[in-house]
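Asker: this is a predicted model, with the sequence first.
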Amino acid sequence: MMRRWNPWLVTAVLASLVMLAPVVALAFSALQGSAGLWEHLWANVLPVALRNTVMLLLGVGVLVTVLGTGSAWLVTAYRFPGQRLLSWALLLPLAVPTYIAAYAYLDVLHPLGPVQGLIRELLGYSSPREFRLPDIRHLAGCIVLLGFVLYPYVYLTTRALFMTQAAGLLEAARTLGATPAQLFRQVALPLARPAIAVGVALALLEALNDIGASEFLGVQTLTVAIYTTWVSRGDLPGAAQIALAMLLLVAVLLMLEKHGRRRQRYASTLRPRPMQPQTLRGARAALAFALGALPVLVGFVVPAAYLAWEAMQRVRDAGVSPQLLGALQNTLGIALAATAVVMVVGLAVAWALRLAQVRRGGRLASACSRITSLGYAIPGTVLAIGLLVPMGALDAVFAELRSVIDGGRAQMLLMGSTIALVVAYSLRFLAISVGGIEAGLARVPQSLDQAAANLGESAGGMLRRVHLPLLRPAFAAAALLVFVDTMKELPATLVLRPMNFETLATWLYAEAARGTYEEGAVAALLIVLSGLLPVILLARAGAAHGVRS
């Protein structure tokens, strides 16, 4: 009989407490602010930031729904030249962080940039004073940009559902005389609503976490307001109060996602098989390819091509600066450290849940699994602000202990160190590790656990000898996702990084703020190239899934 309390469950409980600490600290910090401060925020900061954030989320939600659902149906329901290429190419915008897309388009669409220069040359104008396109630095431009970068979240979930729908339902609708439009609107779309809701919720959480694109494009969102309130004004209670308002918005988003699919149930006694796609030819096939290629062109090809060109120009003319190489080294080091912590803690949490499931109980382990997955729903800026108070308190305890032990001068151990970044990254991306490892464990029959226990194997031995070899693919995939996400993370890094500590993301942010786009292009290209790795994995997994179906 396995012990009810074991080191795996203790680790899971501790991880849950650490995850809850920033949220509790936010409430504590917010209470430290005076009523006058809250009145000032409500009168001067929150109305604009909240309105912009809500409008941004509404606009991005509509756009990712249209682009993601439409492209998923296009490559699933129709066969045309280039359809297989588009089926994986539509994932490519996932490799481009939102702040990098904004960085690229600000230069591409600048009045002195290549696009407007070519248009003026074709129209016979000689200067921007005679002709210029509208400035993209406003709310509408931010909505369009984020929509074309984030739609793959909806595309992924919706296409997976379209590919596993029972073909008999669609064929029955065709037999009854349904047109392609009716087939999509009345049969496929209602069945896809749960998948669409999940994809839209993920896209909106990413939009809410964004700070670089919103700031570059001049949109004052709640995330930008939190950052400026803390960094520019040094006002921790004010930043905490705005962060609490943002957490409330996150909770509303999650409740809306659950509400949207609360009554959605689908079951079939038939073995699901993919639908038979309708073959398109001629002009209709060309139009289908053009429609499918548009999101890829806007969300990936244009920014990636711009970054590659600018990076080559920079390297050819001036080489790579030592500061950028230092930022790359910092990025790789901090990403490797955070990935190691995340994977070890995630393994402990997932294994504690597995042991509880084998015993057919374990509400505590299940609750820990859910709590440790909250970090991905908390925007990076909010998480970082919430960590300031507990880390400051721990630094005070460490300083007091040092003074008692050896009379040493107080020094900050956590604040202003890379440890703070590792903790923030670990909390932010622990959900990826826990979810990936739990999915891998779910594929291993519980009979193996029971057989190993009957042979006298301990829980640790069972994990090491039985499950870890079987978990290697899931473990490696989760580790890669965590590593790449930590390389791209900008909001938490801006708040918690040590003095004079640059990552590729913060280097790019600083160069964009100074308007020196050539320097930042190399850093941006390195981030995009790293982001291609999980996209390739997703594309391969999707192709394999399509073959099995």
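Answerer: It's in.

Asker: only C-alpha atoms for contact and neighbour calcs from this point on.
Answerer: Noted.

Asker: which SS state does the residue nearest the centre of the chain fall under?
Answerer: The centroid of the chain falls nearest to E206 when counting by C-alpha atoms, centre = their mean (5.2 Å). Secondary structure, DSSP: H, G, I helix; E, B strand; the rest coil: E206 is helix.

Asker: pasting the second one now:
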Amino acid sequence: MRASTYSPLLIIGIAVALLAGLPVASVGLNLFAGGTSETWSHLSHTVLPEYIANSLWLCLGVGLGVGVVGVATAWLTAMHDFPGRRFFEWALVLPLAVPAYVMAYVYTDFLQFVGPVQSTLRDLFGWEFGDYWFPDIRTLPGAMAMFVCVLYPYVYLLARAAFLERASGMLEAARTLGMGPWRAFFMVSLPLARPAIVAGIALALMETLADYGTVAYFAVNTFTTGIYRAWFSLGDRIAAAQLAAMLLGFVLFLLMAERISRGRARYHNTTGRNRPMAGAQLRGIKGVAATFACAMPLFLGFVLPALLLLKMALTDGDAQFGERFLILSRNSFLLAGTTACIGVLLALLLAYGARLSQTSFSAGLNRLVGLGYAVPGAVIAVGVLIPVTRLDHWLSGQWETWFGHNPGLLLTGGIAALVYAYLVRFLAVALHTVESSLAKITPSMDDAARSLGLGQGETLRRVHTPLLRGSLLTAGLLVFVDVMKELPATLVMRPFNFDTLATQAYTLASDERLAEASTASLAIVLVGLLPLVLLSRQISASRRR
């Protein structure tokens, strides 16, 4: 079934793609606007080298960390049987529920001078200030550790799926050639899983570059902190756009690096035997080591932070927990719920339009929309504010001309621009979820509906939507949680006196009120657990022996 050339769904797809690409285009167009400003000259001679160096070191440290932890845990849970494996295979994704900035607040409170760790050490050994050395968590290596703790599941999920898919035929063929387990891993399994591993590392690095809360709290100057400082502290949108463009260049480099590094190499599985192999039994010391290797990332990335947050929230939580907390929750749920509903609706229309047209043009539009997830929230915020502010000033001028008074900023002062930024950032999450589920519905159902006299709209409403109900709920839930955790765009674009749980946690932590920040942080973590419970159940059911 093909749509006509001027299908309404195609027009919707073009409009959404243009709106999704507008923030990036706005950043690019303002890159050289007005020449080189004094602010940019000052930044380039003072802090820009630090921004570049810190961003590069973060990428290097986080990339190595998530690669080692993610691949090791994926290999153990996919290819071995040891005590606790069935638990770890789904539980290892739980750190994704903890935003990196929340992790930073928790470990800072836990490891600071007056925290429980150092206080216990002083009590045990009778030490005083200056008698001992203790590592400072609020440093560049500390930021790397925080990101590794929460982002390794990206590599774990993709690497584990790759190991399971390539497990049987290729490894058995390698072993018949005399390869031992370690040599088969490095010579066969690891190269075959390389695209998945690099894809997971790239996702982790994009999240690292997009982060603001962690690096700002740790006083690690990166491009995101520079963008925020240039916009609000220095009041220079051109300098902010130029920094945003450089950050976007980092992200685009990450997206292209793996494809270029492959060259002409291909990673096909040439055997038809794709049944998962029976896991190698690990008992005794080996079993204990495997259990410990999987338990530590889970403990450091989820169990310990969750327990510390719960303890702080119950003992020294937010003093304004009552009415103020309800207002913050209402604001967060309003933004997240609105974005999720609009995002799911647009994703359904875009995916169905591509299914009907079956053209490379429609597929290309959806890929353009999907690129928004790779763009950091700080870049999107700058890219949205620049054109929306100009539109607001034009509308205000026209309104004053027509009605004799100036209404002020109509769009920038409300939540409409913020929801727009969220959609640009997270519509890809809903679109990919809906597309993958829609592809599983056989085209014969479309033909059957057409033979019964149903049009395109009726087919979507009466046939596809009921079948996609579970996927639509999942897509909405994923967008909802992402919006709840988003900090950079919310900080930059939220209306005056309109705080959310994420901004409240950041504000309190910035004021060194870490215990009070625990209440809002714990709420964000609990909401983030919802989609991970669904994901964990799917992982647990994916391999039954």
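Answerer: Good, I have the coordinates. Given the structure is predicted, the values throughout are model-derived calculations rather than measurements.

Asker: let me see the contact set for the residue nearest to the centre of structure 1.
Answerer: 150, 379 (C-alpha atoms under 8 Å, 6 or more residues apart in numbering).

Asker: from the middle of its chain, how far away would stretch 157-177 of structure 2 be?
Answerer: Distance of stretch 157-177 of structure 2 from its chain centroid, counting by C-alpha atoms, centre = their mean, to the nearest Å, is 28 Å.

Asker: er, stretch 147-163 of structure 1 I mean
Answerer: 14 Å.

Asker: and if you look at stretch 39-47 of structure 2?
Answerer: With C-alpha atoms, centre = their mean, you get 30 Å for stretch 39-47 of structure 2.

Asker: and what of stretch 537-545 of structure 2?
Answerer: 24 Å.

Asker: ends of stretch 159-179 of structure 1, what's the gap?
Answerer: Across stretch 159-179 of structure 1, the terminal residues are separated by 20 Å (C-alpha to C-alpha, to the nearest Å).

Asker: if you count neighbours, what's buried in it?
Answerer: 159-167, 170, 173, 178 (16 or more other C-alpha atoms under 10 Å).

Asker: now for those: which two are most distant?
Answerer: A160 and A178 (23.0 Å; C-alpha to C-alpha).

Asker: how about G115 of structure 2, what's its partner in structure 1?
Answerer: Alignment note (TM-score structural alignment): G115 of structure 2 maps to G113 of structure 1.

Asker: grab the nearest non-local neighbour of that match.
Answerer: D107 (6.1 Å; C-alpha to C-alpha, 6 or more residues apart in numbering).

Asker: do I have it right that that neighbour meets V115?
Answerer: No - assessed by C-alpha atoms under 8 Å, D107 of structure 1 is found out of contact with V115, at 9.5 Å.

Asker: give me the number of residues near S34 of structure 1?
Answerer: S34 of structure 1 has 12 neighbours, counted by other C-alpha atoms under 10 Å.

Asker: tell me how far it lies from A453 of structure 1.
Answerer: Distance from S34 of structure 1 to A453 of structure 1, counting by C-alpha to C-alpha: 58 Å.

Asker: hmm, back to that, which of D107 and V115 of structure 1 has more neighbours?
Answerer: D107 (20 against 14).

Asker: and the next element down the chain from the longest helix along structure 1?
Answerer: Determined from DSSP state H, the single longest helix within structure 1 is helix 322-358. With elements assigned by DSSP states H and E, the helix or strand that comes after helix 322-358 of structure 1 is helix 363-372.

Asker: corresponding residues in structure 2 for that following helix?
Answerer: Under TM-score structural alignment, helix 363-372 of structure 1 corresponds to residues 360-369 of structure 2.

Asker: give the buried residues for that stretch.
Answerer: Of the residues in stretch 360-369 of structure 2, 362-363, 365-366, 368-369 count as buried by neighbour count, 16+ other C-alpha under 10 Å.

Asker: and what of stretch 522-530 of structure 1?
Answerer: Buried, per 16+ other C-alpha under 10 Å, within stretch 522-530 of structure 1: 522-528, 530.

Asker: quick check: the two most widely separated of those residues?
Answerer: V522 and S530 (12.5 Å).

Asker: surely R402 of structure 1 and Q411 touch.
Answerer: No - taking C-alpha under 8 Å as the definition, R402 of structure 1 is not a contact partner of Q411, at 9.1 Å.

Asker: need the strands for structure 2, in chain order.
Answerer: All strands of structure 2, identified by DSSP state E, fall at 80-81, 280-281.

Asker: give me the contact list for the match of helix 363-372 of structure 1.
Answerer: Outside stretch 360-369 of structure 2, the residues that reach it (C-alpha under 8 Å, 6+ apart) are 10, 13-14, 16-17, 20-21, 350-351, 353-354, 424, 427-428, 431.

Asker: stretch 164-182 of structure 2 too?
Answerer: Taking C-alpha under 8 Å, 6+ apart as the rule, stretch 164-182 of structure 2 contacts 78-79, 184, 188-189, 192, 269, 271-277.

Asker: of those residues, which belong to helices?
Answerer: Judged by DSSP H, helices contain the following of those: 78-79, 184, 192.

Asker: identify, from those, the entry nearest to D131 of structure 2.
Answerer: Each of those was checked against D131 of structure 2 using C-alpha to C-alpha; the closest is A78, at 46.5 Å.

Asker: give the aligned equivalent of that closest one in structure 1.
Answerer: Using TM-score structural alignment, A78 of structure 2 sits opposite T76 in structure 1.

Asker: check contacts around that match.
Answerer: Contacts of T76 of structure 1 (C-alpha under 8 Å, 6+ apart): 159, 162-163, 275, 277.

Asker: what does C142 of structure 1 give?
Answerer: With C-alpha under 8 Å, 6+ apart, C142 of structure 1 has these contacts: 56, 136, 213-214, 217, 219.

Asker: counterpart of V419 of structure 2 in structure 1?
Answerer: Under TM-score structural alignment, V419 of structure 2 pairs with V422 in structure 1.

Asker: ok, now how distant is the closest residue to its match other than its chain neighbours from R464 of structure 1?
Answerer: Excluding the flanking residues, the one nearest V422 of structure 1 by C-alpha to C-alpha, 6+ apart is A338, at 5.0 Å. Using C-alpha to C-alpha, we find A338 of structure 1 at a distance of 22 Å from R464 of structure 1.

Asker: same deal with V24 of structure 1?
Answerer: For V24 of structure 1, the distance to R464 of structure 1 - C-alpha to C-alpha - is 36 Å.

Asker: and R129 of structure 1, what pairs with it in structure 2?
Answerer: In structure 2, R129 of structure 1 lands on G130 (TM-score structural alignment).

Asker: just give me the neighbour total for its match.
Answerer: G130 of structure 2: 7 neighbours (other C-alpha under 10 Å).
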